[in-house]
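In: I would like to see how this sequence folds:
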Amino acid sequence: MPQPTSFATNPPTVAVIGLEPARRRLRRPATGFDANHYVGGLWKYTTSDHTSVMQSTVVDISKERGCFTDFPFGEGVRTHPAAEEVWEYLEAYKRAFGLGPRCRLGCRVRGISWRGGKWVVDNDAEGGRREEFFDKVVMATGINSQPNVLDIEGVERFEGVCLHSRGFKRPKDFDGKRVMIVGLGNTAADTATQLVGHASRIWISNRHRSHIIPRTFKGQSIDHGLTHRVGIFNYLFWYYAPSIAEKIDNYFITKLQTESFDIQPERNISPPPGGKAHMLIISDNLVDSLQGGDVESVAGIKKFASAKTVELLDGTQIGVDVVIWCTGYKSDFSLLDPKFDPTKHSNLDWHNISGAKDKPSSRLYQNIFSLEKPDSLAFVGTRVFPAPAFQTFDLASMALAQIWKGNAQLPPYAEMERWADNHLAWVCNLAKSGGVFPNAIDGGPWQKWVNDAAGTGVNEKLGYGLEGWRCWWRDRKLCKLLMDGTYSPHMFRLFEGRRKEWKGAMEAIEKANEVVRTGIRQRTRKVTE
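Out: The predicted structure is shown next:
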């Protein structure tokens, strides 16, 4: 693997397929390819057959926590940004760091292969189709590219409309229709509530229940109360006493749901079975729509009984005009030579588990590094756990850059294989208790590893080891702010380390915390008045 000096004097060329934040961290040798004519991917609303947000989409996480580590959202952006604001933020990010000249927009990659010690990227450039050679490749196409549609008995006899949620763009297109939404997640909740006032009947067909929580609680974004100290203790509980950790998490989530909503048991939508496999639904409107009768929760689909009728698992038959599959996506790395595709591994345990839902899982080290060519092939955006996406993209990209520079090291190959096998066994175990994202990852250990690899200094200076106590002794006010204040992504760029620190990190952290404190003061004043 190249040493830091050789990287600096003769940097390797890197192709980034899909414009994830890896492009920024890998610096000038990196060239980004994207078939779209814009950056932002799914955050750019489009009526074409591409994965995209709806016009009405609002982010579940606050802007104070949902930004990149060195680039806050602008002053005028609301606490929970709308989709258009996120896309504008990504455009501003591109301009601020001068990424435009290295972004090949509207350039479709046809295939990626290994030849003569180089990666060959076959693409449709402006001058026509051509092959380009790179030392390294980062697959940043994400996990939302290939729609996942269930294979339900009798679908061929259905004469209504069947479409994946990717094709749901305009609610008015379903005026007067009887619509059944299949699946129970954030996309299903958004789709159902958007159809209210348009569709004549709306059902959510689901096999697994879920907790539902709002974006805000008592006037405060629910993620503003999360702190670094809470995260440390949560990780320790899950590591040393997982059964107790599960009970604690379920207690607080159930308490938040109960104090926010009055979910009647007959709605058949909550609570879910316990465990970390089940993602939360974050929705401000779904419960009201259910309680008001605008949306009805029903059992899972068993089969299509006739041209316009579906039969549920409980035997109920319902007449419908439209079925919308809110059943997620499959990872698709078909651009790669199959021998380098991490989803092509054979694991009978995974494929035979109903909770896998026919979605392929990726066999990678830390859900980032190829086991076939870890020194030159990596994947960004292939891990799922409850954490801000832009922050985790940033950390993964920092770790990747530092390892490929030679500033941090990968373990021996046998250890990487063992990690991947153990991780797949962990995911299989989660899938046995219900639905699970095949790219799910245990967030606590992963965050520890990625911070160590990236060299952020957060593990040492904000931990309970000797260096952590030294940091506390030198500046107790700073440590308290970082440990007990709003869990700001900017702390990962505060300390001097392997990666470049951001001089504006401290100011951004203080500003984010002041926003939160101001909101608390305003709410307190209203209560006392």
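In: can we go C-alpha only for contacts and neighbour counts from here?
Out: Noted.
In: distance between stretch 214-223 and the chain's centre?
Out: 20 Å (C-alpha atoms, centre = their mean, to the nearest Å).
In: Next, the buried residues of the host helix or strand of I204.
Out: Assigned by DSSP states H and E, I204 belongs to strand 201-205. Buried residues in strand 201-205, counted by 16 or more other C-alpha atoms under 10 Å: 201-205.
In: this one next, for a side-by-side:
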Amino acid sequence: MPAEHIRVAVVGLGVAGLAATKNLLEAGLQVTAFERNEYVGGLWKFNDSPDQLSVLKSTHPNGSKHFLAYSDFPLPADTPTYPSASVIHEWLNDYAKYFDLADHFRLGTTISRIDQVDHKFELHWSKGTEEHRERFDRVLITTGPFQRPRWPSIDGLDSSHPKVLHGHAYKTPEPFRGKSVVVLGSGNSACDICTELIGVAGKVYVSVRSGNRIFKVTEPPIDRIFTRRLFYKGGSVENTEYESQARATAAAGMDAAFKKHWPDYDLESLRMLPAPSNVHSIPGLNPHFIPALASGEITPIAGVKSIVPGKIITAEDVEISCDYVICATGGTFDYSILSPSIDPTNSKTSAWDECPRAEGLKIPRLYQGIFHPDVPGLAFIGPYESPSLANPADYDLMSSAIAQIWAENHSLPSKDDMAAWCDKCYEYQLKLVAEHKLPRPRLWKSELERWLNNAAGNGMNEAFANPDSALHQTDPELWDLCMDGVPNPYVYRLLPGREGARKAWPGARDAIFWANGQGTPPVI
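Out: Predicted structure coming up:
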């Protein structure tokens, strides 16, 4: 079927959905994008509803401005190195305006169910009191990786109790004024909540079951170390007998960097170390959290073993009286709008389900973490970890690959080959969770990026995986910056790539030099 006749529904208009809408349109497909809110940008706009995940007013992203950009749309030149959530949200709106996407949006629409009917997908959606059913040839779900609250397994935990809430429901510190609060978790959300509660709550505890590396804002940014050369080096041991050893070595390196960041503090006594490997934990960025632990403004305690009325009992059998418990324990992808026949988590995963460390996380059967192998035309962005920590760039690349496949410029493997890949992926998740709890399912990152580059047709594999490439020979300065310079996504739009592939961006070369402190910002 010609691309212009293929109707695609994109569900969700956050970072992934916006990039997907633009890239699918760029490939010539018909696109309708659904969003439950009356705005785009997803969680990057503060929303005071306790039922909806959003940033807090104090939230800053983990990455710096070049690390977080789309491949053909940098943040404005005057953006601080670490922009605020409101700046990110404004930039996402600018992206939608610049690429003229609004005519394809249906804002304020709620999708209650997606069925497969006669080889098409039927969406049940409503706006106000109006209810509709509409059929599409393809569906891409981009509703975010953490939409459904993930509750810890703790004796006596009652999620319906008014004094027990999930981190998703926390919006401001004011309801906790003068109260004693225990926050469970040591990730970004837990750090943000704890630091917001300082000076408002009567007492703030943070329950740390396993440590985490929380860095401070630095110049140059901490993400400067994640070069393409380092990415390739790490990829060389993925899915080999040396992978576990490499993870341990990487964790030791992260620990050393963490200690160097905070030389005046005993991170072990603050319960931040030891920490799991970077496979099993996501490093955070918060300049206030570690000093507040050291000063006593936040009191670190062991993991919570049980909860009884008015108190918690730690794994060290210490009883602590508290008024509120906030479970800042993350979230999972929400598959609830899918009918059972097309839900990728409905396959048998008994070995996973029996693992105590699973803690509500589901393992969807998705080829490359994206495509349903048994339901052609159904794809997802978000259930699995993406190639890097830079979600806008990763989601941009993923949706470019999806667009090329649905426009029939690139093909998926056979159903049997995809099934075999999914089996291997499932065994990998079992191996990882045997070591420690996973924030979300994980893939072999370098292998995934190579596959996405090939599907998108962007020429990356040919240009950078081979030191004898034409680009290295003709433009060694640019090649060196791409391999060892400031990590940025503009490289994905640098080369013309395969005929009919995703569009290159004429400003990419200038943007790469600009990100490395050379030249002027590219013209948008």
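In: quick one on the thing from earlier: okay if I get the buried residues of strand 201-205 of structure 1 as CSV plus distance to F158 of structure 1?
Out: Formatted as CSV, the buried residues of strand 201-205 of structure 1 follow (distance: C-alpha to C-alpha, whole Å):
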residue, distance to F158 of structure 1
R201, 18
I202, 18
W203, 17
I204, 18
S205, 17
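In: show me the residues around the residue sitting nearest the centre point of structure 2 that make contact.
Out: By C-alpha atoms, centre = their mean, the mean C-alpha position of structure 2 lies nearest to N391, the distance being 5.4 Å. N391 of structure 2 makes contact with 15-16, 68, according to C-alpha atoms under 8 Å, 6 or more residues apart in numbering.
In: list the ones among those that structure 1 also has?
Out: On the basis of both residues aligned by TM-score structural alignment, their matches' C-alpha atoms under 8 Å, what survives of these in structure 1 is L68.
In: For the equivalent of G202 of structure 2 over in structure 1, which non-adjacent residue is spatially closest?
Out: Aligned counterpart of G202 of structure 2 in structure 1: S200 (TM-score structural alignment). In space, and not counting its chain neighbours, S200 of structure 1 is closest to G176: 4.7 Å by C-alpha to C-alpha, 6 or more residues apart in numbering.
In: Can you tell me the residue that sits opposite the one you found in structure 2?
Out: Match for G176 of structure 1 (TM-score structural alignment): G178.
In: Might one say that its match is in contact with V204?
Out: No - taking contacts as C-alpha atoms under 8 Å, G178 of structure 2 lies outside contact range of V204: 10.1 Å.
In: Does S210 of structure 1 touch K276 like I think?
Out: No - counting by C-alpha under 8 Å, S210 of structure 1 does not reach K276; the two are 11.6 Å apart.
In: any idea how far the longest helix that structure 1 contains is from the chain center?
Out: Using DSSP state H, we find that the single longest helix of structure 1 is helix 505-528. The chain centroid and the centroid of helix 505-528 of structure 1 are separated by 27 Å under C-alpha atoms, centre = their mean.
In: returning to that earlier point: residue range in structure 2 corresponding to the helix or strand following the strand holding I204 of structure 1, please.
Out: Next helix or strand after strand 201-205 of structure 1 toward the C-terminus (DSSP H and E): strand 212-213. Mapping strand 212-213 of structure 1 onto structure 2 (TM-score structural alignment) gives residues 214-215.
In: E435 of structure 2 matches what in structure 1?
Out: In structure 1, the residue matched to E435 of structure 2 (TM-score structural alignment) is S433.
In: That match: neighbour count?
Out: If you count neighbours by other C-alpha atoms under 10 Å, S433 of structure 1 ends up with 17.
In: And what about it, helix, strand or coil?
Out: Look at S433 of structure 1: counting by DSSP: H, G, I helix; E, B strand; the rest coil, its state is coil.
In: Correct me if wrong: it contacts G355.
Out: Yes - proximity of S433 of structure 1 to G355 meets the contact threshold set by C-alpha under 8 Å, at 7.3 Å.
In: mind listing what S207 of structure 2 touches?
Out: 182-186, 300-304.
In: Apply 6 Å and report the result again.
Out: Residues near S207 of structure 2 by C-alpha atoms under 6 Å, 6 or more residues apart in numbering: 184, 301-303.
In: Next one: it relative to F289 of structure 2, how far apart?
Out: Distance check for S207 of structure 2 against F289 of structure 2: by C-alpha to C-alpha, to the nearest Å, it reads 13 Å.
In: cool, and Y98 of structure 2?
Out: Taking C-alpha to C-alpha, one finds Y98 of structure 2 at 37 Å from F289 of structure 2.
In: So between these two, which is more surrounded?
Out: Set Y98 of structure 2 next to F289 and count neighbours by other C-alpha under 10 Å: F289 wins out with 25 against 12.
In: Need the counterpart of the more buried one in structure 1.
Out: Alignment note (TM-score structural alignment): F289 of structure 2 maps to L286 of structure 1.
In: can you give me the helices in the stretch 51-200 of structure 2?
Out: Remark: helices assigned in the stretch 51-200 of structure 2 by DSSP state H, counting those that start in this stretch are 85-98, 188-197.
In: Give me the contact list for the shortest one.
Out: Pointing back at helix 188-197 of structure 2 there. Residues contacting helix 188-197 of structure 2 (C-alpha under 6 Å, 6+ apart): 173, 284, 328.
In: Nearest to A77 of structure 2, out of these: which one, please.
Out: A77 of structure 2 lies nearest to G284 out of these, by C-alpha to C-alpha, at 24.9 Å.
In: correct me, but the closest one touches I214?
Out: Yes - here G284 of structure 2 lies in contact with I214, judged by C-alpha atoms under 6 Å, at a distance of 4.4 Å.
In: corresponding residues in structure 1 for stretch 333-345 of structure 2?
Out: Going by TM-score structural alignment: stretch 333-345 of structure 2 matches residues 331-343.
In: how long is that stretch from one end to the other?
Out: End-to-end for stretch 331-343 of structure 1, by C-alpha to C-alpha: 8 Å.
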